[in-house]
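> Turn this into a structure:
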Amino acid sequence: MSAETIAERRPFVFDSPDGFGIVSRALHWGMAALFAWQFTSAALRALAPDSAARTFFWAYHVDIGATIFVLAIARGLWGLLNAPHRPAEGDSTFERIAAQFGQLALHALMIVVPLLAILRSIGNDRAFTVWGVELVAAGGEKNAALVAAGNAAHGLLGWALALLIAGHIVMALFHHLVRRDATLARMLGGPR
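Take a look at the predicted model:
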């Protein structure tokens, strides 16, 4: 059975031209909540480094970052599976290309930013533990190149991702409040 046939039989689960299915919406909004946590923890680390709030939020930064990494890969694969029957992006060719470029940049950074932190952790010869499970034990050789790449780019690309997410939110609100089209409704309510 083809993916298109499966999608036609389960429009609530899969995306359709009328809206996003439950899996796409759960990944989108779940990751939005995780990103809110991540950017809160990073902002508190920079602006209130000695606060109890920073300590609380930062304690989960690695765990949530690794979770975002896994979900971003899952979301990308789910998006590829649903690509033929997703809602159209924009009324003009320029809008479609801009939306597709923006989505591609968002997804690329959702994978690259946590990957840099994971590689930096491994390169520092630290144990890499996620949600209490040690995935990589300490004790290997240090790798200065991995550490340097993570130090140079993780934070910078993380804030670039924050700006892209802010732009994504602004455009969703523009479509909803100014254009009054169904762009936001398709991600809120799924297929109609």
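> make it CA atoms for all contacts and neighbour counts henceforth
Fine.
> The one residue sitting closest to the centre of the chain: what's it in contact with?
The chain has M110 as the residue nearest its centroid, 4.4 Å off, counting by C-alpha atoms, centre = their mean. Shown in contact with M110 (C-alpha atoms under 8 Å, 6 or more residues apart in numbering): 68-69, 72, 161.
> and it, which of the three is it?
For M110, the assignment made with DSSP: H, G, I helix; E, B strand; the rest coil gives helix.
> L135 now?
Applying three-state DSSP: L135 is strand.
> That one and L71, how far apart?
Distance of L135 to L71, given as C-alpha to C-alpha, to the nearest Å: 17 Å.
> Likewise for A36?
Taking C-alpha to C-alpha, one finds A36 at 15 Å from L71.
> These two - which one has more neighbours?
Taking neighbours as other C-alpha atoms under 10 Å, A36 and L71 compare with L71 leading, 18 against 11.
> Work out for me the element that one sits within.
Using DSSP states H and E, L71 sits in helix 61-82.
> Pull the contacting residues for the residue nearest to V147 when sequence neighbours are not counted.
Spatial nearest neighbour of V147, chain neighbours left out: R120 (4.4 Å); criterion: C-alpha to C-alpha, 6 or more residues apart in numbering. Taking C-alpha under 8 Å, 6+ apart, we find R120 in contact with 146-151.
> I have a second one here; can you model it like the first so I can compare?
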Amino acid sequence: MPSHYPRPTVQTAPASAWRDTPQRFGRTSRWLHWGMALLFLWQFAGMAAKVTLGRDDAFAKFMVGTHAHLGLLLLLLVLVRGAWGLMNWQSRPGHAGGWLGMAARWGHGSLYALMVLVPSLALLRMLGNDRPFTWLGLIELNDGSGPKVDWMIAPAKAFHGVLGWTLLALIVGHIVMVVVHRRVWNDGVAERMIGRVA
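A predicted model of the protein is given here:
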């Protein structure tokens, strides 16, 4: 365990279990984190099904059919999560000092940037397309009556896929570091998001 990473202490009387504290993330942050994790798992499983089973497979078609709807939901959730993080900025757990803390800050910053950018590119493409789209069957975002707008479609065509897989690579790296924190360094960092502080 890096010596400059202090082990969190137990907070016996948090002001609110829903708010973040320096010792652990509150329920709101944890619900957003784990809910989004499940949605990302679904998203990448769908893309993996499409790649391995082919576009014409019934299961792959079903999974891909949910992709745009859940992608927009994830965009909304990451914006909510970012706003919540800013509201709790002074009270939430911090990063370690030195190179490890810098790497963690860059890693988390890159995750957030891609979680916003990847679905935003897809949203721009959807708005510029000539195909109708009603989000979750409730909100019509494109009635399909307009022409294609190439400058809105081109960025997603060029970057949505590659940045999506880059996001997956960062997520895998994030998971690896969680395992290192919990199983190798045993420094209590992982427990801050799991909900227990040792």
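> Show me what the residue nearest to V147 of the first structure lines up with in the second structure.
By TM-score structural alignment, R120 of the first structure lines up with R125 in the second structure.
> One more: S41 of the first structure?
For S41 of the first structure, the residue aligned by TM-score structural alignment is G46.
> what's the burial count for the counterpart of G146 of the second structure in the first structure?
Aligned by TM-score structural alignment, G146 of the second structure pairs with G140 of the first structure. Using other C-alpha under 10 Å, G140 of the first structure has 13 neighbouring residues.
> show me the contacts for the closest residue to G140 of the first structure other than its chain neighbours.
Leaving aside its sequence neighbours, G140 of the first structure sits nearest to D125 (C-alpha to C-alpha, 6+ apart; 5.7 Å). By C-alpha under 8 Å, 6+ apart, the contact set of D125 of the first structure is 138-143.
> so D125 of the first structure, which of the three states?
The assignment at D125 of the first structure comes out as coil when based on three-state DSSP.
> Count the neighbours of V62 of the first structure for me.
Per other C-alpha under 10 Å, the neighbour tally for V62 of the first structure reads 19.
> Translate it into the numbering of the second structure.
Using TM-score structural alignment, V62 of the first structure sits opposite A68 in the second structure.
> what does L164 of the first structure give?
By TM-score structural alignment, L164 of the first structure lines up with L170 in the second structure.
> L119 of the first structure: what's its closest spatial neighbour, skipping adjacent residues?
L119 of the first structure sits nearest to L146 (C-alpha to C-alpha, 6+ apart), 5.8 Å away.
> repeat for R192 of the second structure
Spatially, and ignoring its direct neighbours in sequence, R192 of the second structure is nearest to R24 (4.2 Å; C-alpha to C-alpha, 6+ apart).
> Just to check, the one you found is in contact with V197?
Yes - with contact defined as C-alpha atoms under 8 Å, R24 of the second structure reaches V197; the gap is 6.7 Å.
> so what's in contact with these two at the same time?
Between them, R24 of the second structure and V197 share these contacting residues under C-alpha under 8 Å, 6+ apart: E191.
> Between the two, which is the more surrounded one?
R24 (30 against 19).
> Against G35 of the second structure, how distant is the more buried one?
For R24 of the second structure, the distance to G35 of the second structure - C-alpha to C-alpha - is 18 Å.
> cool, and A68 of the second structure?
17 Å.
> The residue found closest to R75 of the first structure once you drop the neighbours it is linked to in the chain is in what secondary structure piece?
Computed as C-alpha to C-alpha, 6+ apart, the closest residue to R75 of the first structure that is not its neighbour in sequence is L27, at 6.5 Å. Assigned by DSSP H and E, L27 of the first structure belongs to helix 22-47.
> now do A154 of the second structure
In the assignment (DSSP H and E), A154 of the second structure maps to helix 150-179.
> List the buried residues of whichever helix or strand comes after that helix.
Scanning forward in sequence from helix 150-179 of the second structure by DSSP H and E, the next helix or strand is helix 191-194. Under the neighbour-count criterion of 16 or more other C-alpha atoms under 10 Å, helix 191-194 of the second structure has 191-193 buried.
> Over to stretch 13-24 of the second structure?
Buried residues in stretch 13-24 of the second structure, counting neighbours by 16+ other C-alpha under 10 Å, are found at 19-24.
> Just give the nearest non-adjacent residue to the aligned partner of F12 of the first structure in the second structure, would you?
Counting by TM-score structural alignment, F12 of the first structure corresponds to A17 in the second structure. Leaving aside its sequence neighbours, A17 of the second structure sits nearest to G26 (C-alpha to C-alpha, 6+ apart; 5.5 Å).
> number of nearby residues for the aligned residue in the first structure for the one you found?
Under the alignment (TM-score structural alignment), G26 of the second structure pairs with G21 in the first structure. Applying other C-alpha under 10 Å, we find 25 residues neighbouring G21 of the first structure.
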